[in-house]
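**Q** okay, predicted coordinates and the sequence, questions at the end:
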Amino acid sequence: MTPEGLRARVADAYDRLGLPSWPPPRAEGDEPRDEEYSRVSDLHKYRVVHGRARAWTAVLGVLPGVVVEDLGPTTSERRRYARGVRIVSPVPGTLPLVLLEQDAGHTEHGETTDALQIAVRSPDHRIGYGVPDCGCDACDWGSAGLLDEIDDDILHVVAGPFVLLEGTDWTAAWHPDGGSMEGGARQPWSFEAAMRACRVLADGGDPRLPRSCTALVGRSWLDATP
């Protein structure tokens, strides 16, 4: 199975769910209006990200030896998710994939939309801020971009190699096509230095890491998957 083959299977499984789609609400180059930044027109429109996660779960779950574990309601770093799954590959050296669903609703901190958080190994090892990372109207770029983002993030883990570095208040993620770095003011090194260390780790090396930094390294799920 190739990454392209997995993506095609997921797209087919997702299409059968009959979920809605919508185009970008603004023409390319148009800036959002000020009032759109504080407005959430539809708390539930982003349920499509849950559908995409379930399509991935269904497709990965039938690969030889893959195990899907139902996590139920899950709390991680003061975030609560309505449900989640942990998908484990039998290939040695791979990182389990964790998909966590947040339901739309009203909280003491304001409105929350439906959202998906992708993680590895456990809910505590999150990749990015979630999809969508913001549900306001100003940050809406259409449904297709959301689905592509989910596919890309999952394939980075599944196709491998994938490296996640975690510091006190920062994270860095690397895959062969690129990487990202997020966090606070206490980042101990530059983006370039973090990516160099990730490449060494992916190649089986042992680079010097900053204090209080942990590394999660995963090989491809597809190395031994028909």
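**A** Sure thing, it's come through.
**Q** going forward, measure contacts between C-alpha atoms and count neighbours the same way
**A** OK.
**Q** list of residues touching the lengthiest helix in the chain?
**A** Ranked by residue count and defined by DSSP state H, the top helix of the chain is helix 143-159. Residues outside helix 143-159 that contact it (C-alpha atoms under 8 Å, 6 or more residues apart in numbering) are 3, 7, 21-24, 48-49, 52-53, 95, 97, 118, 131-132, 162, 175, 218-222.
**Q** with stretch 162-171 instead?
**A** Contacts of stretch 162-171 (C-alpha under 8 Å, 6+ apart): 156, 172-176, 181-184, 186-187, 198, 201-202, 212-220.
**Q** and the residues you listed, which of them are in strands?
**A** 172-175, 181-183, 214-218 (DSSP state E).
**Q** pasting the second one now:
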Amino acid sequence: MDVQRLRQAVEEEFAATGAATPPWRDPHPDGAAPLDEEYSRCLNPGKYRILSTRTAAWARALNRLGLAAVEEVENHLAAWRETPVEPLDTTTKLRPARADAVPLVLGTRRLDGVPGTIVTLGAGEPAVELTTLPDCGCDACDSGSEALLEELDEYVLAVVTGDLVHVTRGPGTLVATGSGWSASDWPETEPIETALAKARDGHSPHHVVQGPTWL
């Protein structure tokens, strides 16, 4: 199994799961400034359901290819290392067929009362949070669906390929994927590249989530 075949399978499944959730263009092309009234409002929260239909496509593709089993989790809190900021409506765990690989966890909740419009991606057991999309659902922050789906795919693929490294140090987090890294509240006293190198070679003193490829 290679990444190209996996991506093809995801697109095949997305043709079905995403049939009722069309993409949309960036409403602020060429760096256009948002209107003042676009802040703190979302006229069409339902469009963000494209995120949960995309995660459904990933789940179906990984299951169809024999790379993971899909488990619906009833106890949302038990699935996560830290309690989500907002209560989740659904939590789905993709348990890789390879026993030593890291599970992928997918959570959904509501934007303005519409189910399946906010997606939280996690990894591990219990899972650490990798990202929540959209980061902000207001119309001013909307940059179109393409950027959102690319970011979602990046994190899912990082878990599946084994490129993911997640490090927790107190309130600080460091997340590396195959294309780069992001940090939140990470102390300046510990260089990020040093922290990642120690995590990858198994010598980090912090909580680390990483594992081999599912492929």
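**A** It's in. As the structure is a prediction and not an experimental result, all values here were calculated from the model.
**Q** kindly provide the TM-score of these chains.
**A** Between these two chains, after superposing, the TM-score reads 0.86 (TM-score structural alignment, normalised by the length of structure 2); 208 aligned residues with a C-alpha RMSD of 2.3 Å.
**Q** picking up where we left off before, now list the buried members of the contacts of helix 143-159 of structure 1.
**A** 3, 7, 48-49, 52-53, 95, 97, 118, 131-132, 162, 175, 218-222 (16 or more other C-alpha atoms under 10 Å).
**Q** of these, which belong to helices?
**A** Those of those lying in helices (DSSP H): 3, 7, 48-49, 52-53.
**Q** give me the buried positions along the longest strand seen in structure 2.
**A** Longest strand in structure 2, counting residues (DSSP E): strand 114-124. Across strand 114-124 of structure 2, burial judged by 16+ other C-alpha under 10 Å covers 115-124.
**Q** check stretch 4-21 of structure 2 too.
**A** In stretch 4-21 of structure 2, counting by 16+ other C-alpha under 10 Å, buried: 6-7, 9-11, 13-14, 17-18, 21.
**Q** closest to residue 74 of structure 2 among these?
**A** Distance to residue 74 of structure 2 across the buried residues of stretch 4-21 of structure 2 (C-alpha to C-alpha) is lowest for residue 17, with 22.4 Å.
**Q** excluding sequence neighbours, find me the nearest residue to that closest one.
**A** Nearest residue to residue 17 of structure 2, sequence neighbours excluded (C-alpha to C-alpha, 6 or more residues apart in numbering): residue 53, at 5.3 Å.
**Q** structure 2: which residue goes with residue 146 of structure 1?
**A** With TM-score structural alignment as the criterion, residue 146 of structure 1 lines up with residue 148 in structure 2.
**Q** let me redo that: residue 34 of structure 1
**A** In structure 2, residue 34 of structure 1 lands on residue 36 (TM-score structural alignment).
**Q** again, but for residue 219 of structure 1
**A** Aligned partner of residue 219 of structure 1 by TM-score structural alignment: residue 212.
**Q** measure its match to residue 112 of structure 2 for me?
**A** 38 Å (C-alpha to C-alpha, to the nearest Å).
**Q** pretty sure residue 87 of structure 1 contacts residue 63?
**A** No: the pair residue 87 of structure 1 / residue 63 is not scored as a contact, 10.8 Å apart, by C-alpha atoms under 8 Å.
**Q** need the residue closest to the centroid of structure 2.
**A** A centroid search over structure 2 (C-alpha atoms, centre = their mean) returns residue 121, at 3.3 Å, as the residue closest to the centre.
**Q** just checking, residue 69 of structure 2 touches residue 60?
**A** No: assessed by C-alpha under 8 Å, residue 69 of structure 2 is found out of contact with residue 60, at 9.3 Å.
**Q** who's more crowded, those two?
**A** residue 60 (22 against 16; other C-alpha atoms under 10 Å).
**Q** on the three-state scheme, the more buried one is what?
**A** For residue 60 of structure 2, the assignment made with DSSP: H, G, I helix; E, B strand; the rest coil gives helix.
**Q** that one maps to what in structure 1?
**A** Checking TM-score structural alignment: residue 60 of structure 2 goes with residue 58.
**Q** contacts only, for that match.
**A** residue 13.
**Q** and the gap between it and residue 43 of structure 1?
**A** Using C-alpha to C-alpha, residue 58 of structure 1 is found at 26 Å from residue 43 of structure 1.
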